[in-house]
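> The following block contains a protein sequence and its predicted model.
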Amino acid sequence: MSFSVFFTGLGMGLSLIVAIGAQNAFVLRQGLKGEHVFAVSLACALSDAILIVVGVTSFARVATWLPWIDPVMRYGGAAFLIWYGARSMLAAMRADEALSVSETGAARTLSATLLTCLAFTWLNPHVYLDTVVLLGTISTQFPGQQASFIAGAVTASFAFFFALGYGAALLRPVFAKPVAWRILEVVIALVMWGIALKLILAA
């Protein structure tokens, strides 16, 4: 186990997963309502874990068979991260981009909740780009240490989703304010641009 690679995977995983999106918003709202929090957090974390393992193991093999795919994905991933960071920075400048966490409604069954959760996860094309392509591309920088990278990225997913689900009630006073989301978006933008720069320089 390489702890430096583990923490790289942890950091990369967190930087990609904390962005405000439909999935995170759903987990947050479930946490605020106290409905099926464990099941929802576990479903999101396990889905991420499956995609991360597939991305890291399969992408490395494909890159060996098709040498041109690594630079294509590297620069394509960097371009996406630059765009993603710009989008986050733009969202930070718009007060109306703050997530509304005050939604209320009738309690849903566990099956209905899980179906919605899985739809947010598996029907979102960005999740494949984040886990399979981007993390898969980054992991090629650590030949022979992919297991440590996977462990770090999977740990990030489990830690984030369970912290978001169960910590939602504590975070409500903070993230009910648009300024909190703006600060988070700025941080996300800077992290995304930093990863993009690292991908380009490592080419």
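Done, it's in. As the structure is a computational prediction, the values presented were derived from the model and not from experiment.

> drop to CA atoms for contacts and neighbour counts, all remaining ones
Noted.

> ranges for the helices of this protein?
3-17, 22-33, 37-65, 69-92, 110-122, 125-128, 135-139, 146-175, 178-201 (DSSP state H).

> Please identify the most buried of those.
Mean neighbour count (mean count of other CA atoms under 10 Å) peaks for helix 135-139 among these, with a mean of 26.

> Could you pull up the contacting residues of the nearest residue to V133 once chain neighbours are set aside?
Closest residue to V133 apart from its sequence neighbours, by CA to CA, 6 or more residues apart in numbering: G55 at 6.3 Å. Contact analysis of G55 by CA atoms under 8 Å, 6 or more residues apart in numbering lists 131-133, 135-136.

> wait, M73 sits on T137?
Yes. M73 is within contact range of T137, at 6.7 Å (criterion: CA atoms under 8 Å).

> ok, A169 touching L32?
Yes. A169 is within contact range of L32, at 5.2 Å (criterion: CA under 8 Å).

> which neighbours do the two share?
Joint contacts of A169 and L32 (CA under 8 Å, 6+ apart) do not exist.

> and the helices of the chain as a markdown table, adding distance to E103?
Below are these laid out as a markdown table (distance: least, CA to CA, whole Å):
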| stretch | distance to E103 |
| --- | --- |
| helix 3-17 | 22 |
| helix 22-33 | 7 |
| helix 37-65 | 16 |
| helix 69-92 | 21 |
| helix 110-122 | 15 |
| helix 125-128 | 25 |
| helix 135-139 | 33 |
| helix 146-175 | 12 |
| helix 178-201 | 16 |
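
> Okay, one more to line up with it:
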Amino acid sequence: MPGTLLAAAAGLGTGLSLIVAIGAQNAFVLRQGIRREHVPAVVAICALSDAVLIAAGVSGIGAVVRAWPEAVTVVTWIGGAFLVCYGLLAARRALRPAGLAPGGGRGGGAGRSLRASVLTCLALTWLNPHVYLDTVLLLGSVANSYGTERWAFGVGAATGSVLWFAGLGFGGRLLGGLFARPGAWRVLDIVIACTMTALGVLMIARG
């Protein structure tokens, strides 16, 4: 039991160290949380996707990804183009900022539909080549170094994802007072635009 708990704790710490960073997926989840828009669906997609990818890495599928680098290259190009487009949309929003409406949604425009939010979340998650390199290859390699306790490591890493995305999404509403002001949205959208566009350009350049 101590060995299992140690592996799970190591997985939790390693998983958090990989996902707690400014990135496209985190920026999207935070924005949805602030808007209080389809947060449960977005959090569930991110957490479940991570769980699937972590399970794939623990199962040894990382070797398959390593054997087919061309697949990662294709995902890199598609994901890079998607991030650049998303960044440009954020830049356009920054030119026309609006505060939060009384119900929690952002004023000055229609909210994002559930379908649009789900598709965007799936694209930001699965079209990011780093998710395969970090979650499948890196976490998978570290997990397998724990031998028979590798699944405990995987459970710990998946738990870290759940805690992080739930905190980011559901905790975003605490910033509602700040984002009642259009100027705060302008700053956030500028940060998102710069982050998404920079990540997209770097992905395409490395592809």
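Nice, thanks for sending it over. Remember, predicted model here, so these are calculated numbers, not experimental data.

> these two touch, right, R35 of the second structure and R106?
Yes. Proximity of R35 of the second structure to R106 meets the contact threshold set by CA under 8 Å, at 6.1 Å.

> Let me know whether my guess that L89 of the second structure is in a helix holds.
Yes. Assessed by DSSP: H, G, I helix; E, B strand; the rest coil, L89 of the second structure belongs to a helix.

> give the contact list for it.
Contacts of L89 of the second structure (CA under 8 Å, 6+ apart): A193.

> matching residues in the first structure for stretch 134-141 of the second structure?
Across the first structure, the stretch matching stretch 134-141 of the second structure (TM-score structural alignment) is residues 130-137.

> That stretch spans what distance, first to last residue?
One end of stretch 130-137 of the first structure sits 10 Å from the other (CA to CA, to the nearest Å).

> from the chain's centre, how far out does it sit?
Here stretch 130-137 of the first structure is found 11 Å from its chain centre; the criterion is CA atoms, centre = their mean, to the nearest Å.

> Also stretch 76-86 of the second structure?
Distance, centroid of stretch 76-86 of the second structure to centroid of chain: 14 Å (CA atoms, centre = their mean).

> Pull up the aligned stretch in the first structure for that stretch.
Using TM-score structural alignment, stretch 76-86 of the second structure pairs with nothing in the first structure.

> and if you look at stretch 22-33 of the second structure?
With TM-score structural alignment as the criterion, stretch 22-33 of the second structure aligns to 20-31.

> Name the surrounding residues that touch that stretch.
Contacts of stretch 20-31 of the first structure (CA under 8 Å, 6+ apart): 18, 36-37, 40-41, 99, 101, 103, 117, 120-121, 161, 164-169, 185.

> what's the answer for stretch 153-172 of the first structure, then?
Contacts for stretch 153-172 of the first structure (CA under 8 Å, 6+ apart): 6, 9-14, 17-18, 24, 27-32, 37-38, 41-42, 44-46, 48-49, 52, 101.

> try it again with 7 Å
Contact with stretch 153-172 of the first structure is made by 9-10, 12-14, 27-28, 30-32, 37, 41, 44-45, 48-49, as judged by CA atoms under 7 Å, 6 or more residues apart in numbering.

> With stretch 134-149 of the first structure instead?
Contacts for stretch 134-149 of the first structure (CA under 7 Å, 6+ apart): 1-2, 5-6, 8-9, 55-56, 59-60, 70, 73-74, 77.

> ok, now stretch 112-124 of the second structure?
With CA under 7 Å, 6+ apart, stretch 112-124 of the second structure has contacts from 24-25, 38, 42.

> and if we set it to 6 Å?
Q25 (CA atoms under 6 Å, 6 or more residues apart in numbering).

> Over to stretch 69-80 of the second structure?
Residues outside stretch 69-80 of the second structure that contact it (CA under 6 Å, 6+ apart): 127-129, 200, 203-204, 207.

> Of all residues in the second structure, which one is nearest the centre?
Q25 (2.8 Å; CA atoms, centre = their mean).

> Roughly how far does that residue sit from Y86 of the second structure?
Distance from Q25 of the second structure to Y86 of the second structure, by CA to CA: 11 Å.

> repeat for D134 of the second structure
If you go by CA to CA, the gap between D134 of the second structure and Y86 of the second structure works out to 23 Å.

> what do you get for V65 of the second structure?
V65 of the second structure is 27 Å from Y86 of the second structure, by CA to CA.

> Repeat that for G15 of the second structure.
G15 of the second structure is 26 Å from Y86 of the second structure, where distance means CA to CA.

> for V142 of the second structure, same thing?
Applying CA to CA to V142 of the second structure and Y86 of the second structure gives a distance of 33 Å.
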